[in-house]
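Asker: Just a sequence and a predicted model for now, questions to come.
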Amino acid sequence: AFRVFTDAMGSWWPLEGFSEGEKPVDVRLEPRVGGRLYEVGEDGSESDWGEIRAWDPPTRVMFSWHPGHAADRSTEVEVTFAPERSGTRVDLEHRGWEVYGEEAAEMRGEYVEGWEFVLSQYVEKANAA
């Protein structure tokens, strides 16, 4: 589950509607603290989405999150992976909304809906792996 989330992010991330560029072709994550999380465009351009803050395979990855915004407007996403009898429990916590001030509640609401769809794509890929 951890490897599908981190190594194969571009294979399950829904680029249409969940990216910054006009013609995105991939999402990549550099597997180390300080590594980049970024989108790659059809023309080879790169757009940073965040930076890896914690890298603890196979149980946890945490990264700053700022697609479409400057790094000083980053929130934080932590994803944990815990074994269960039927597979792996995956929890995602998105925090740090205070950087958006009055817009925080609205942005958080939009992301709740967005993460539900994004994670449904991840679950499909993980179940097929």
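Answerer: Structure's in. What do you need?

Asker: For the rest of this, base every contact and every neighbour count on C-alpha atoms.
Answerer: Noted.

Asker: so how many other residues sit close to residue 29?
Answerer: Other residues near residue 29 come to 21 when the count uses other CA atoms under 10 Å.

Asker: And residue 28, by the same measure?
Answerer: 20.

Asker: close enough to count as contact, it and residue 37?
Answerer: Yes. The criterion here is CA atoms under 8 Å, and residue 28 meets it with residue 37 at 5.7 Å.

Asker: Find residues that contact each of these two.
Answerer: Any residue near both residue 28 and residue 37 by CA atoms under 8 Å, 6 or more residues apart in numbering counts here, and not one turns up.

Asker: Against that first model, consider the following:
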Amino acid sequence: MIGHGVPGLDIRQDHEFVATAAAVFAALTIGLDAWWPVSLRLTGQGGHMHLEPELGAKLTELGPGGSGVIWGVVDAIDPDRRIYIQGWFGVRGVVAGRVHFDLEPSPSGCRLKLVHQAIGPVPEDQNTRYRQMWREILDGALRRYLTGTAV
């Protein structure tokens, strides 16, 4: 629940990386296909993620046999500082949603602040599931990618 009895998601997380904001921003955009977990791709094992770092760009997944999904559209961008994507982001039941990726310098390199908010008939237990999923995506797959470890 996002509050006042409205079904949806409200996830907020901070993640620290030993990498520059520019490197994390590049990974979140043009490098996305290299590290986004295959198990979370909606078109299956052969799906490829694509996101250009520009206003209005679509976060797409193209799969085998012409299948595809638009996960969202970039509606705010400040290179190496933030990218906001409006869309369903693969969460079944979402009517409207937005994912914020904000980057700021930290003593170790860069802090990534994630906010994922959505409204729609999303079962309440999905908040816990997606909160954990974001941790696995960002603290797991993205971190391995940024450190050069096999994803």
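Answerer: Nice, thanks for sending it over. Model, not experiment: these values are computed from the prediction.

Asker: so the longest helix along the second structure corresponds to what in the first structure?
Answerer: Longest helix in the second structure, counting residues (DSSP state H): helix 125-135. Taken onto the first structure by TM-score structural alignment, helix 125-135 of the second structure occupies residues 106-116 there.

Asker: ok, and for that stretch, which residues are buried?
Answerer: Going by neighbour count (16 or more other CA atoms under 10 Å), the buried part of stretch 106-116 of the first structure is residue 108.

Asker: what's the average distance of that stretch to the second structure?
Answerer: Mean deviation of stretch 106-116 of the first structure from its aligned counterpart in the second structure after superposition (mean CA distance after the TM-score superposition for the first structure): 1.4 Å.

Asker: which SS state does residue 97 of the second structure fall under?
Answerer: Following DSSP: H, G, I helix; E, B strand; the rest coil, the label given to residue 97 of the second structure is strand.

Asker: Not counting sequence-adjacent ones, nearest residue to it?
Answerer: residue 118 (3.8 Å; CA to CA, 6 or more residues apart in numbering).

Asker: Run a quick neighbour tally on that neighbour.
Answerer: Other residues close to residue 118 of the second structure by other CA under 10 Å number 27.

Asker: Same check on residue 84 of the second structure?
Answerer: Per other CA under 10 Å, the neighbour tally for residue 84 of the second structure reads 21.

Asker: what about it, distance to residue 134 of the second structure?
Answerer: 16 Å (CA to CA, to the nearest Å).

Asker: Setting aside sequence neighbours, what's the nearest residue to the equivalent of residue 115 of the second structure over in the first structure?
Answerer: Matched across to the first structure, residue 115 of the second structure falls on residue 93, judged by TM-score structural alignment. Leaving out its chain neighbours, the residue that sits closest to residue 93 of the first structure by CA to CA, 6+ apart is residue 78, at 5.3 Å.

Asker: Tell me the counterpart of that neighbour in the second structure.
Answerer: Match for residue 78 of the first structure (TM-score structural alignment): residue 100.

Asker: host element of that match?
Answerer: In the assignment (DSSP states H and E), residue 100 of the second structure maps to strand 96-106.

Asker: Hey, what's the angle from the helix or strand that comes right after that strand to helix 125-135? Just curious.
Answerer: Reading on from strand 96-106 of the second structure to the C-terminus, the next helix or strand found by DSSP H and E is strand 109-119. Interaxial angle, strand 109-119 of the second structure versus helix 125-135 (axes from the mean of the first three to the mean of the last three CA atoms, to 10 degrees): 160 degrees.

Asker: Quick check: buried residues in strand 109-119 of the second structure?
Answerer: Applying 16+ other CA under 10 Å to strand 109-119 of the second structure flags 110-119 as buried.

Asker: export the residues you listed to a markdown table and tack on distance to residue 104 of the second structure?
Answerer: Formatted as a markdown table, these follow (distance: CA to CA, whole Å):
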| residue | distance to residue 104 of the second structure |
| --- | --- |
| 110 | 6 |
| 111 | 5 |
| 112 | 7 |
| 113 | 8 |
| 114 | 12 |
| 115 | 14 |
| 116 | 18 |
| 117 | 20 |
| 118 | 24 |
| 119 | 27 |
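
Asker: Good, wrapping up.
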